[in-house]
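A.B. asks: could you look at this predicted model? Sequence included:
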Amino acid sequence: MSRQSSAILISAGQLAQATDATIVDCRFVLGQPDAGREAYLRGHIPGAHYLDLEKDLSAPVARHGGRHPLPDARQLTARLASLGIHPGARVVAYDDARFAFAARFWWLLRALGYRPPELLDGGYAGWLAAGGAEEQAIPQPEPCAMPTVEPYRGVVDITALASLQSAGSPLLDSRDPARYAGLEEPLDPVAGHIPGALNLPWQAVSDAQGFLLDDARLSAHFAGLPEGRPRVVYCGSGVTACVNLFALARAGDESALLYAGSWSDWCSHLVADE
């Protein structure tokens, strides 16, 4: 495990001592777009700023690109600067959904060339269970200068995906087994999975309380995956795939790529071709 991969997870106890970190609350509920911010207003880690999955960490939905397209890099960089987050800043992010939304934030910053955020092990519930303080006050941000905007790295679209698969890159589907198998599809117009994809459900890298598997169990979990070519990870819309990408990075694989549009983008091309 590299030094960088070991520094992307933080415990509640460590966070309580981290006086130099900007804290970001990423809580969100799919299908209930106001629930995350409402939870933040009811109580959050002292000093935490709130970023919304659909307003801050995604672009508007278009014909292609999936249900949660990547946000415009310039707009996200400006939003980060408004919170005082520059490329070298130490940032800690958390949610209450087993890293589902905090990992999206982690991936976005890393893809823009920022210092990768540290994700709070156990999430908000773990913080409270450890005796962490809670407040309702909204912190006043201290903006920083707008840095140079970098393009996203480590991301592929449907065209690049085809080339990577042809070259032997393994494709990992992060959705639950029922959706992968096409037994159910609650969100997208087509059921099933991208041909050749292996199923690696995102929830499997943490326990029910939202604590990441320890290093030995993570290594065992990923053992047997094809090696030698960059792995490409997807989910339904490019959100929970980031949990697998985070766990892979923690286990030492920092070369894995995100198919950002994921299954919802793939479906949009299938429907368009009919």
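C.D. replies: In hand now; what should we look at?

A.B. asks: from here on, just use CA atoms for contacts and neighbour counts.
C.D. replies: OK.

A.B. asks: hey, which helix is longest across this structure?
C.D. replies: helix 262-273 (DSSP state H).

A.B. asks: may I see the buried residues of that one?
C.D. replies: By 16 or more other Cα atoms under 10 Å, the buried positions in helix 262-273 come out as Ser262, Trp263, Ser264, Asp265, Trp266, Cys267, Ser268.

A.B. asks: got a list of contacts for stretch 106-113?
C.D. replies: 57, 73, 87, 93, 115-119, 149-155, 242, 245-246 (Cα atoms under 8 Å, 6 or more residues apart in numbering).

A.B. asks: where does Ala191 fall, secondary structure wise?
C.D. replies: If you go by DSSP states H and E, Ala191 is not part of any helix or strand.

A.B. asks: if we ignore the residues flanking it in sequence, what's nearest it?
C.D. replies: Distance criterion Cα to Cα, 6 or more residues apart in numbering; nearest residue to Ala191, sequence neighbours excluded, is Gly182 at 4.6 Å.

A.B. asks: second structure for comparison follows:
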Amino acid sequence: MSYFIRQQRLQQLLEAQAAGDTKLVIVDVRYDLSDEDAGEIAYREGHIPQAHYANLSHDLSSGKRPDGEGGRHPLPDPQAVAQFFGSIGIATDSIVVAYDDQGGAMASRLRWLLQWIGFDGEVYVLEGGFKSWKEAGQAVSTDIPDRLEGFHLPVELNESILVDQQYVHSKIGAAGTVIIDSRDGARYRGEVEPLDKVAGHVPSAVNYFWQEGKNADGSWKNAEEQAERFAAIDKNDEVIVYCGSGVTATPNYFALQEAGYNNVKLYAGSWSDWSSNSDNPVAVGDE
């Protein structure tokens, strides 16, 4: 299934929804790492018609621990996030379209969470996000859809797509496993670290910056182009992706899936979790 959906197709789905021919749920996941309320403020000022809002910190993550374990955006409780998804109308037969203005990273987190709790329906990230939607002259609304009471998306955890700190530690340098750091090169090499306690990366990890999954015009590369991007990785290998806090690694997670990699896992705590443990080894420079 394709990772992205284009504006024209979303418009067709909105029209089908109005005619009662589809069960579409649109989710606005805009978020500012420096101001966790900014995304919802922007949403209230204007969003795609019928879109609900999901806050990365409150709806798609759980509370941070003082010791930093679990990272800056720890995974939410599965039942809690399933209840949230149900409250915005996501059912087993829904078509879900998520968007943001952060290159698709926040929307990809939502898509990954749905896959994690066992939702096997159609989930897409809107190509170009809200900015492109608005610039194209598409309809914008300030109406806030009602939340639903008593609805709960079924949970059947897909535990095979998630790994923790201990698992990653056991896979450092292991044959048949590739660990991917999805952050920009300077953070991977340990030259800068604006957010976490320690600069560097997990030893043996290779760097595939998540933004390199895009073309020069900002559109996302297709499956063949993603396969070329990851050509150095054997498709039979286990691939573990991480980033700073488990969010921007998710575009790489789905890009790998589109490229034909069937054993891809997310280290959700990512570098913010890894660097919270002073006993963990740290590498700098290029591998």
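C.D. replies: Perfect, I can see it now. Bear in mind that the values here come from a model prediction, so they are computed numbers and not experimental data.

A.B. asks: TM-score of the superposed pair?
C.D. replies: TM-score of the superposed chains, computed with TM-score structural alignment, normalised by the length of the first structure, equals 0.91; 268 aligned residues with a Cα RMSD of 1.9 Å.

A.B. asks: can you give me the helices in the stretch 151-274 of the first structure?
C.D. replies: Remark: helices assigned in the stretch 151-274 of the first structure by DSSP state H, counting those that start in this stretch are 158-166, 177-180, 215-222, 241-250, 262-273.

A.B. asks: map Cys235 of the first structure across to the second structure for me.
C.D. replies: Mapped onto the second structure by TM-score structural alignment, Cys235 of the first structure lines up with Cys243.

A.B. asks: can you count the residues close to that match?
C.D. replies: Cys243 of the second structure: 28 surrounding residues under other Cα atoms under 10 Å.

A.B. asks: hang on, the earlier thing: so which of the contacts of stretch 106-113 of the first structure are in strands?
C.D. replies: Ala93, Glu118, Leu119, Val155 (DSSP state E).

A.B. asks: by neighbour count, which of those wins?
C.D. replies: Ala93 (30 neighbours).

A.B. asks: my guess is that residue meets Glu118, correct?
C.D. replies: Yes - with contacts counted by Cα atoms under 8 Å, Ala93 of the first structure reaches Glu118, the gap being 6.3 Å.

A.B. asks: what about the equivalent of Cys26 of the first structure over in the second structure, distance to Ala91 of the second structure?
C.D. replies: In the second structure, Cys26 of the first structure lines up with Val29, judged by TM-score structural alignment. Note on Val29 of the second structure: its distance to Ala91 of the second structure, by Cα to Cα, to the nearest Å, is 19 Å.

A.B. asks: who's more crowded, these two?
C.D. replies: Neighbour count, other Cα under 10 Å: between Val29 of the second structure and Ala91, Val29 has more, with 30 against 21.

A.B. asks: check contacts around that one.
C.D. replies: Applying Cα under 8 Å, 6+ apart, the residues near Val29 of the second structure are Gly39, Tyr53, Ala54, Asn55, Leu56, Ala98, Tyr99, Asp100, Met106, Ala107.

A.B. asks: swap the cut-off to 10 Å and go again
C.D. replies: 39-40, 43, 51-56, 59-60, 98-102, 104-110, 129-130 (Cα atoms under 10 Å, 6 or more residues apart in numbering).

A.B. asks: output the contacting helices and strands for the longest helix of the first structure.
C.D. replies: helix 158-166, strand 232-234 (3 or more Cα pairs under 10 Å, 6 or more residues apart in numbering; DSSP states H and E).

A.B. asks: appreciated, that's everything.
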